[in-house]
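In: what's the 3D shape of this:
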Amino acid sequence: MKEYKIIIWGLGNVGRYVTKMISQAQSLKLVAVVDTDPTKVGKDVGEIFGFEKIGIEVSDDIDAALKMEADIVLDYLPNMRDQGNSRPTGYTPNVENICRALKAKKNVLTTLPMYHLHKVAPKLYDMIQSCAIENGVTFTQQGIFPGLFNPYLPLVFSSMTGGLKKIIVNGGQDDAFNTSPWVKVFGYGLEPKDFNGQFLQEIITSYYGSTAKVIADYAGIEYNEYRESHEIYTADTALNPPCGQVMPGTISAHKFSMQCLKDGEEVTAFHFIHKVCDDIQKTPAMSDSYHIEGDIVLDIAIKGMIPENEPYASSGAPGVNLIPQVVEATPGIMDAINLPASKPVL
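Out: Predicted structure coming up:
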């Protein structure tokens, strides 16, 4: 059995689950973990999360880690942008970090929204592509919300029909127990008049928006218009999530719609909801599902994708299971959909 040596760069919520998963797999070996959080640096990575010690201390020196023998870097750094540019063309800091690892002749796999770049940010695409080819390694973005749920799984399901006309993806996340610092961008508990909805729309749609275009391009569905929209919802009753009290009339939910249209009709889309206390505040309704229209019509619901006990499992596992395929792939940028189907690593 081949052993794959791994560096984790960024030890947040996804890194936590990935650490656990790697420690349980015979074919995977963690050789370095890098993070700048002073509460983690110098401590055994397993001990930080309440696991058994695994003999790897967290370092804040990425250059030293990249000099180590390793097959792949799992990039779980925060999403970073050029100042004043919230669109995909502003992801220069992400690209610089990716290329830093590629230049060390390490394959790179990430959860960051670095996908469809040849269409939405060609200059950034060229930076990664040339760097990967020059160094004989591969870069792969594993999918969006979470893992392979979008845009890759709906494309797989769409192969069940011919005459494909429409693929609509619906997703949602209850942020009531979301401990990530970025949850504050949603302004839960604020008056709508005091909230910059346009800024939030740009952030979210730059992250999720290209999924509708990826699906259209891979499925061969023609469109002549792309549209983004954002709706704010307010609470009907007092809500008390851990992230802060939400009073009636203040922001409790957001719906983001990213759509490819053909002559005004939606043909591919991602409708995504962020909200708090879905068990109490039912509006807007939230689901993780696909609607696919062709010679047959498919409505597929995904249940249990983000469990409370391991909410980041479905973000971390798809990437870990893709490690062998990424390491063995042709150098350059490789979409996950173009890799051989992944299977659980042993």
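
In: from here on, just use CA atoms for contacts and neighbour counts.
Out: Noted.

In: how about the contacts made by Ala269?
Out: Ile167, Ile168, Val169, Thr211, Ala212, Ser257, Met258, Gln259, Cys260 (Cα atoms under 8 Å, 6 or more residues apart in numbering).

In: element containing the residue nearest to it when sequence neighbours are not counted?
Out: Excluding the flanking residues, the one nearest Ala269 by Cα to Cα, 6 or more residues apart in numbering is Gln259, at 4.2 Å. Here Gln259, judged by DSSP states H and E, is contained in strand 251-262.

In: name the helices or strands packed onto that strand?
Out: Applying 3 or more Cα pairs under 8 Å, 6 or more residues apart in numbering; DSSP states H and E, we find strand 251-262 packed against helix 197-208, helix 210-219, strand 225-234, strand 265-275.

In: also this sequence, please, to line up against the first:
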Amino acid sequence: MAIERPYRVVQWATGSVGKAAIRHFAQSPRYELVGVLVFTAEKVGRDAGAIAGIGPIGVAATNDVEHIVALDADCVFYAPVSPDIDAVCRLLRTGKNVVTTTGPYHPTEFARADFERIAAACAEGGSSFHGGGIHPGYAGDLLPLTLARIASRVDHIHVHEVVNFRQEPSKYIEWTGMGKTPERFRAEPALLGAAVPHFAQSMAVIADGLGRSIDDITVAEIEIATATADIPYTGTPTSDIPGVDGVIPAGTVAGQRHRWTAWSAGAPLITFHAEYTMGDADIEPAWNCGHSHYRLVIEGDPPTELVLRAGRGPDGNPVYLGYTWTAMAAVNAIPAVCAAAPGPVGHLDLGLVRLPGVVHPKPGR
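Out: Just a heads-up that it's a prediction; the model follows:
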């Protein structure tokens, strides 16, 4: 049942994605932010709006999980870096719906046990759960299926995620292995290598939507590019992570290309490409990736391409919206998730969601 009053929401974690959600909750008349959980001592007691960079909104952040669990709320936007399924299930058992960007996203073999626990918690609390985001999520499953709707035949879907870290420095620069020697990079685990089971869940959504099943997922050898000179980077005024700065030394990894392919009936059906770079200058080979964007390609009839990129800011350059897109792809599903029957609800269950609260007055009006 749709809620006529504002949705009472809790923000769990206030990293870059959580901050983007707080800004939306504070500005949209469809939401009332009733609680914010933080995990660093310097944020405890601070106004959530100040944490999100928009000024006070009258909600103090807390690190008291028991207080958050006891709140009367319709939904929790759960946005830590990695999920704690015990915490998610506890929230669901209290009757709070949960929308998250950390997964799980779809009941593949990797995520099936977590989904079973979540389903049991939903049944106990009469609540619903949804995992989404930008990728995994929207750019990696909903957008390809939307594009496939105008195709007569789909042979092979490609999803390219291009991230330009020189455009927008991030804490993920080190996590992805940038700045390591090529030898060390290939020998040590990397963030994107560990992401395959998560991307596989979006692949499964696409396959299910196309009426196919995935038989196998293959991983191509990683391509790397190295810095031909030292590449300094400094956090920008628009960054949600001020103070991010450093140097990628000459001769170390400054670009990486990953490719994963899902096979169905003996043929490649879906390929995800991840291209992460420290820009286009001072890198060999020069890939000329440009600004951060998503590019979708359908091989079939008719052959079709779509590029999703941010608009241009005051300086004329595209801004980086990865964190905002990640947050809003999930946040905008909250009304539909609250209205859904108890249990896990995926993209294919929700269908085309309505978006109350997206159109609202600009701040200051």
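
In: need the TM-score between these chains.
Out: Once superposed, chain against chain, the TM-score is 0.87 (TM-score structural alignment, normalised by the length of the first structure); 333 aligned residues with a Cα RMSD of 2.4 Å.

In: what's the average distance of the strand holding Gln259 of the first structure to the second structure?
Out: Superposed on the second structure, strand 251-262 of the first structure shows a mean distance of 1.5 Å to its aligned residues (mean Cα distance after the TM-score superposition for the first structure).

In: ok so, going back, among the helices and strands packed on strand 251-262 of the first structure, which is nearest Val137 of the first structure?
Out: helix 210-219 (23.3 Å; Cα to Cα).

In: who touches the residue nearest to Ala269 of the first structure in this structure?
Out: Contacts of Gln259 of the first structure (Cα under 8 Å, 6+ apart): Ala212, Tyr226, Arg227, Glu228, Glu266, Val267, Thr268, Ala269, Phe270.

In: of these, which stay in contact in the second structure?
Out: Using both residues aligned by TM-score structural alignment, their matches' Cα atoms under 8 Å, the second structure keeps these contacts from these: Tyr226, Arg227, Glu228, Glu266, Val267, Thr268, Ala269, Phe270.

In: excluding its backbone neighbours, what's nearest the third one?
Out: Pointing back at Glu228 of the first structure there. Nearest to Glu228 of the first structure is Met258, by Cα to Cα, 6+ apart, at 4.6 Å.

In: give me the aligned partner of that neighbour over in the second structure.
Out: Mapped onto the second structure by TM-score structural alignment, Met258 of the first structure lines up with Trp260.

In: isn't its match up against Ile217?
Out: Yes. If you go by Cα atoms under 8 Å, Trp260 of the second structure and Ile217 touch, sitting 6.6 Å apart.

In: can you give me the buried ones in stretch 234-244 of the first structure?
Out: Thr234, Ala235, Asp236, Ala238, Leu239, Cys243 (16 or more other Cα atoms under 10 Å).

In: surely the last one meets Trp182?
Out: This points to Cys243 of the first structure. No. Judged on Cα under 8 Å, Cys243 of the first structure makes no contact with Trp182 at a distance of 11.1 Å.

In: okay, the contacts of Gln259 of the first structure in JSON lines with distance to Ala219 of the first structure next?
Out: Below are the contacts of Gln259 of the first structure laid out as JSON lines (distance: Cα to Cα, whole Å):
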{"residue": "Ala212", "distance to Ala219 of the first structure": "11"}
{"residue": "Tyr226", "distance to Ala219 of the first structure": "16"}
{"residue": "Arg227", "distance to Ala219 of the first structure": "19"}
{"residue": "Glu228", "distance to Ala219 of the first structure": "20"}
{"residue": "Glu266", "distance to Ala219 of the first structure": "14"}
{"residue": "Val267", "distance to Ala219 of the first structure": "11"}
{"residue": "Thr268", "distance to Ala219 of the first structure": "10"}
{"residue": "Ala269", "distance to Ala219 of the first structure": "13"}
{"residue": "Phe270", "distance to Ala219 of the first structure": "15"}
